[in-house]
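**Q** After the sequence you'll find the predicted model.
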Amino acid sequence: MNRNVTLTIDEDLLLAARKLALDRNTSVNAMIRDYLATETTQAQRRAESRATLEKFFNDPVVRIGKIDWKREDLYDRKL
């Protein structure tokens, strides 16, 4: 369901937005709608990514196992 929103915007900014919309063959309304859709989608993706990272940090998939080597042994090995 679409809802109407009233914005208060500087006259010069509105004029510039109308010119930009005309150049892009769209409307100021469509530009604002697309901008808000993009911003909310990106925010949702960031939240999902953050949740994935937190899950990984709390329960890492990689298991190293027992560390039975010494630091010096790593420098002695031949590459």
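**A** Here it is on my side, so go on. Residues are numbered from 1 along each chain as shown.
**Q** alpha carbons only for contacts and neighbour counts from here, please
**A** Fine.
**Q** quick check: longest helix of this structure.
**A** helix 28-58 (DSSP state H).
**Q** could you say what helices and strands it packs with?
**A** helix 11-23 (3 or more CA pairs under 8 Å, 6 or more residues apart in numbering; DSSP states H and E).
**Q** between the helix it packs on and helix 28-58, how big is the angle?
**A** Counting by axes from the mean of the first three to the mean of the last three CA atoms, to 10 degrees, helix 11-23 lies at 90 degrees to helix 28-58.
**Q** coming back round to it: and the longest helix of the chain, what's buried?
**A** Buried residues in helix 28-58, counted by 16 or more other CA atoms under 10 Å: 28, 31.
**Q** and the comparison structure, right after this:
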Amino acid sequence: MKNVTVTMEDSVADWARMEAARLNTSVSRLIGEMLAEKMRHDDAYERAMNDWFQRQPSYRSNGAPYPKRDRDAA
């Protein structure tokens, strides 16, 4: 594990201390867990986005215009 120094506004530090106390943990561990969760979320999102872009389209265009949404419009 690495030790880092974090600079934040006083109100943020106060909230972090109260939240850590509520969760019975340290501010350091709280911030570390929050960043780890953010990293997992971002990684999962990027994998899902890449999977989506890798998919082949389920439609084939013959060059005709797409159908209109409004059934009355022709």
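**A** Happy to help now that I have it. Because the structure is a prediction, the values reported are computed rather than measured.
**Q** OK, contacts around residue 64 of the first structure?
**A** Residues in contact with residue 64 of the first structure (CA atoms under 8 Å, 6 or more residues apart in numbering): none are found.
**Q** what's whatever helix or strand comes next after the longest helix of the first structure aligned against in the second structure?
**A** Per DSSP states H and E, the first helix or strand lying C-terminal to helix 28-58 of the first structure is helix 71-76. Across the second structure, nothing matches helix 71-76 of the first structure (TM-score structural alignment).
**Q** what does helix 71-76 of the first structure rub up against?
**A** Under CA under 8 Å, 6+ apart, the answer for helix 71-76 of the first structure is an empty list.
**Q** Run the chain-centre distance for that helix.
**A** Relative to its parent chain, helix 71-76 of the first structure has a centroid offset of 42 Å by CA atoms, centre = their mean, to the nearest Å.
**Q** ok, now stretch 22-29 of the second structure?
**A** On CA atoms, centre = their mean, the centre of stretch 22-29 of the second structure falls 23 Å from the chain's centre.
**Q** mind checking the end-to-end distance for that stretch?
**A** 13 Å (CA to CA, to the nearest Å).
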